[in-house]
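In: Provided below for reference: sequence and predicted model.
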Amino acid sequence: MTITVSTAGAASDAVARVLPALIEERFASRLFDGDATLWGEAAIDESSKRLAWTKAHEVSRPLVADILALRDELRSAGVNRIVLCGMGGSSLAPEVITRTAGVELVVLDSTDPAQVSAVVGERLPETAVVVSSKSGSTVETDSQRRTFAKAFTDAGIDPASRIIIVTDPGSPLEESSRAAGHPVFLADPQVGGRFSALTAFGLVPSGLAGVDIEALLDDAAAVAEVLSHDSDENPGLVLGAAIAGCEPVKTYLGILESGSGIVGFGDWAEQLIAESTGKEGTGLLPVVLDGNPPEIGSTIPDLQLVRLVVNASQQPALGDEISVSGPLAAQFLLWEVATAVAGRILGINPFDQPDVESAKVAARALLDEMPEPASAAFDEDGIAVRGTERVVAGRTSVAQAIDALLAELPEHGFVAIQAYADRTRLGELAELRDLIAHRARRPVTFGWGPRFLHSTGQFHKGGPKLGVFLQIITAEQGDLEIPERPFTFGTLIRAQADGDAQVLEGHGRPVLQLELQNPESSASTLKSLLAAV
């Protein structure tokens, strides 16, 4: 198994300029030796506790037998549906692993009450749930765990036989879960969540769902040696130099699947790169592209396009593009190395996330206070409009408000669309991405809330002040209680949306919030929204 990176144009110029210094300082070998000094004095404390991902393919090997034994036990009990409750890297890695393998895994990384209700209510007697949380205190995952535990109990099923825990050693979740009799798998605490694809967080749900996880580890092991060499043929050094070494830096990294067979890779790479690099006013923002996106036909000099292809040797990069090929697990390790390289080039610590907590704090404050939602500036066709004063003041239609938001777009800016909605029912909202990109002629990202808060959310607050933000929220007619909590899923997702909007506006970012007031009869409302865009 091999991985190949091909560069052209500006990407090749960046490699030629940056790669020799990386080789001279022995970046690759020092990285795989766990050298925490690579990112400067200020990063040593954090990076010294976050470099075990370079050995994950070795350290995780003993997990395989236990995962497969539990899979067989569950199947013999008639359990053939695996649900994963996790956020960020804990859900995105298993999602791309299982989708690429063609194996069913239900990923629940939402707090939308309709979506949670649907997942909890389907085929419960055949279901086992993997609850993945490093800290054990992630509010989304904890709320989902409580809901499933009650559902199993109400159905006369022992939750301990159906809820499997993946967490770090010594977390409160480990202690309480062992006491309750749940199967517990421990991940390596020296690996951060977004680098955890080849640890228990990626392997347990994927293996239980039916993926050949031993083969995954084999694929990663097969490329680890070349990625650790201080050589101009090291694809990790080449890719890292290509994505971060342009002068000036190309802020936007368009990731386009072009026949590689890897499904959903862009979503995983998005959280890895954006959360690792988007801080101290700099960073790289991945833009997940599909089909024939408008960005390719536009002249966007600060957008670097990366294509995932079958064979980058036979399909070399053209123009200013980058082509990458290789099996999925090998690409996990490749992109993790490239992200570490990018951190070095950009002069930031790729292992912390200093701005992620701000949105969580704002959401918790709103949950404590339970304020009434702010009055809408106006309503049109079942859409209530709120937002930054200069965006909504004096507007009388959704179309005018969108015009005003796009008028705020800086010369080198981007648009972030954030959909706090049930992605299983309202998937058409994703069509907004291409529509806005056609109009803006700038990079446009699309994220489902609250999962993107654990992904691009760091870049939104800590990266360069270039974004304008379109929030889509829904007023669900039904709600869902969270056992032993004073708030519901409906109040939680609303607090997460409003809290993030508050923090963004506090950072000087303009926000337009559109609330779909009748998502149950979504066809006409969606039609109105798409027409307005």
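Out: Received it, and whenever you're ready, just let me know what you need. Predicted model only: the values in this text are computed from it and were never measured.
In: please count neighbours and contacts with C-alpha atoms only from this point.
Out: Will do.
In: need the contact list for Leu198.
Out: Trp53, Ala56, His57, Ser60, Leu217, Ala329 (Cα atoms under 8 Å, 6 or more residues apart in numbering).
In: the fourth one touches Ala200, doesn't it?
Out: Yes: if you go by Cα atoms under 8 Å, Ser60 and Ala200 touch, sitting 6.9 Å apart.
In: show me which of these two is the more surrounded one.
Out: Just comparing Ser60 and Ala200: by other Cα atoms under 10 Å the higher neighbour count belongs to Ala200, 26 against 18.
In: look up how far His454 lies from the more buried one.
Out: Noted for Ala200: a distance of 19 Å to His454, by Cα to Cα, to the nearest Å.
In: ok, second structure coming up, stack it against the first:
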Amino acid sequence: MTINLTGVSRDAAFARSLDSLLEARFASRLFAQDATLWGEAAAAEAASRLGWTDFADNAAEVVEQTRRIAQAFAADGVDNFVLCGMGGSSLAPLMIAPELTVLDSTHPDAVRRALESDLSRTAVIVSSKSGGTVETVSQMHAFEAAFAGAGIDPHSRIVIVTDPGSALAADAAETGKRVVFADPNVGGRFSVFTAFGIVPSMLAGADMSRLVGDGARVRDALSVDNADNPALVLAAALASGLPQRFVAELQSDASLPDEFGLWTEQLVAESTGKQSTGVFPIALPTGATPSGAATATLVRLSAGEQSDGPGIGIAAPLGQQLLLWQVATAAMGFLLAVDPFNQPDVESAKIATRESLGEPPEPTTEVPSPAETRARLRALVRRDGYVGIQAYVDPSDAHVAELLGRLRQSLVNELGVPVALGYGPRYLHSTGQFHKGGPSCGTFLQIIETGAREVAIPGEETGFGALFGAQARGDASVLRARGRAVLSVETSDPATLLRELIAAN
């Protein structure tokens, strides 16, 4: 099957964008790894970030290495796999491998649940490109202590996925942990066909050879400089609507994983959302109604044949969709004149988190009622903007997840603007860049669960709950400093709060 792209409005703005890509020979230069495509300021970064355009040989080596690791674990009776990772290290495996437990939260209940699984048959993949991701390193230390407490050698049960030369690489060399090195010339959000996507997904049973093969089969079609290249067409269609039409509402059918939209959110939002511009994908939950806002384009996604419908339609197997979106994202960076490989505003939230850790939260003098919260939200929302729900709750609580979806749709219906939903701290490594670096038109509702029983971080004075709260406070402070409106509501009972917020419509 080839990529089938339909429903593109080929107006004058689209034609200008597509012509710009063709005149620059963008596709062929991208696959030739020309780091000058995004300008002089971005060239140094891009020079070490284009390995994803030629991934097949490296992927084959990683698949074989992972196969040997999987065989060794199977011989030891290990068949349960937990991934500790954030952003580009977690979203691809979350999408690909439904049997994988992905721990990309610092909520104490989520951490405790993973630590209290059957460790006798569990192995942990610790994935971090930098080797210093605070959530991931903290989780690794917690698992080391848990394995030791269960009489299991932790170093035999932990697999490190990282870049050569990182702090995690040094730890693996010192302790004897298994390590699989990723291609250092690929950034995290473009790493689905590298060790970051392959190792955890394959250990959990996914057929990565097939997925990589699907991506490789469409490489030639995406590397040509012609007007039929679907990646160039997609990039031109989404970028040409800016600045007024900056949201892409993603509606996936059942032939694609539910989490495909989450992966796409990070890829596009973190790559383009900077210098007060950007394209903002919002993954619509199953059954959700698009906003219909003038700021949004509906993008319908399928791995099979797709019926006619509104908006842009993209039909292609998952592996082809992945490479399509990566090429289109790089092309959007070119059209918007931004560096698609950096994330300049992500570090600000990390700094604010560190500053907030260990400090008591500011006392709350007033707790608004749910009706007052919705009224404030109505007053703050811009008609040309969007709302971001930032849910600092246990991401595995299915009832709370259902209520969050209902609240999201309720706000869409009432406010008539696109509404994004992200779990904290996951979104900090995904759409957080867009919220802080993209257009200043977002209004944010933080729902922060408090009171969970603390889980210690070995070697640290503070625990996961303290880190969780500091991450929420830190990001809110940065957003407010950037002129964004933020409503933060703390609760020990998120389900009740969400029901009341829904009823307050």
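Out: Sure thing, it's come through. Predicted model, so just to flag it, every value in this text is computed and none were measured.
In: can you redo the contacts of Leu198 of structure 1 as a markdown table with distance to Thr251 of structure 1 and secondary structure?
Out: Putting these into a markdown table (distance: Cα to Cα, whole Å; DSSP: H, G, I helix; E, B strand; the rest coil) gives the following:
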| residue | distance to Thr251 of structure 1 | secondary structure |
| --- | --- | --- |
| Trp53 | 26 | helix |
| Ala56 | 29 | helix |
| His57 | 31 | helix |
| Ser60 | 34 | coil |
| Leu217 | 32 | helix |
| Ala329 | 26 | helix |
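In: would you format these as CSV with distance to Gly506 of structure 1 included?
Out: Listed next are the contacts of Leu198 of structure 1 as CSV, based on distance: Cα to Cα, whole Å:
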residue, distance to Gly506 of structure 1
Trp53, 35
Ala56, 39
His57, 42
Ser60, 42
Leu217, 44
Ala329, 39
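In: counterpart of Thr175 of structure 2 over in structure 1?
Out: In structure 1, Thr175 of structure 2 lines up with Ala180, judged by TM-score structural alignment.
In: let me redo that: Arg121 of structure 2
Out: With the correspondence set by TM-score structural alignment, Arg121 of structure 2 lines up against Glu126 in structure 1.
In: how about Leu298 of structure 2?
Out: In structure 1, the residue paired with Leu298 of structure 2 is Leu305, using TM-score structural alignment.
In: please list all residues in contact with that match.
Out: The contact partners of Leu305 of structure 1, taken as Cα under 8 Å, 6+ apart, are Leu253, Gly254, Ile255, Leu256, Asp320, Glu321, Ile322.
In: again with Ala391 of structure 2
Out: By Cα under 8 Å, 6+ apart, the contact list for Ala391 of structure 2 reads Leu421, Gly422, Tyr423, Gly424, Gln446, Ile447, Ile448.
In: next, count neighbours for the equivalent of His460 of structure 1 over in structure 2.
Out: Residue pairing (TM-score structural alignment): His460 of structure 1 is matched to His435 of structure 2. Close neighbours of His435 of structure 2, defined as other Cα under 10 Å, add up to 28.
In: count the residues that sit near the closest residue to Leu74 of structure 1 other than its chain neighbours.
Out: Nearest-residue entry for Leu74 of structure 1: Asn80, 7.4 Å, with adjacent residues in sequence omitted and distances by Cα to Cα, 6 or more residues apart in numbering. By the measure other Cα under 10 Å, the count of residues near Asn80 of structure 1 is 19.
In: same question for the one 5 residues further on.
Out: Other residues near Cys85 of structure 1 come to 26 when the count uses other Cα under 10 Å.
In: now do the one 10 residues further on
Out: Other residues lying near Glu95 of structure 1 total 26 when counted by other Cα under 10 Å.
In: report the contact partners of it.
Out: By Cα under 8 Å, 6+ apart, Glu95 of structure 1 lies in contact with Leu105, Val107, Gly264.
In: and the second one, what does it touch?
Out: In other words, Val107 of structure 1. Val107 of structure 1 touches Val83, Leu84, Cys85, Gly86, Ser91, Glu95, counting by Cα under 8 Å, 6+ apart.
In: so the last one, which of the three states?
Out: Three states are possible here, and by DSSP: H, G, I helix; E, B strand; the rest coil the one that applies to Glu95 of structure 1 is helix.
In: do the same with the first one
Out: Here Val83 of structure 1 takes the strand state, with states given by three-state DSSP.
In: tell me the counterpart of it in structure 2.
Out: Aligning on TM-score structural alignment places Val83 of structure 1 opposite Val82 in structure 2.
In: wait, its match touches Asp118, no?
Out: No: counting by Cα under 8 Å, Val82 of structure 2 does not reach Asp118; the two are 11.2 Å apart.
In: thinking again about what came up before, which one of the contacts of Leu198 of structure 1 sits closest to Thr153 of structure 1?
Out: Nearest to Thr153 of structure 1 among the contacts of Leu198 of structure 1 is Ser60, at 32.7 Å by Cα to Cα.
In: tell me how far that closest one lies from Arg433 of structure 1.
Out: Distance, Ser60 of structure 1 to Arg433 of structure 1, using Cα to Cα: 38 Å.
In: Pro519 of structure 1 too?
Out: To Arg433 of structure 1, Pro519 of structure 1 is 19 Å away according to Cα to Cα.
In: quick one: map Ala224 of structure 1 onto structure 2.
Out: So, by TM-score structural alignment, Ala224 of structure 1 is matched to Arg219.
In: gap between that match and Ile448 of structure 2?
Out: 43 Å.
In: could you do Gly176 of structure 2 as well?
Out: Applying Cα to Cα, the value for Gly176 of structure 2 to Ile448 of structure 2 is 39 Å.
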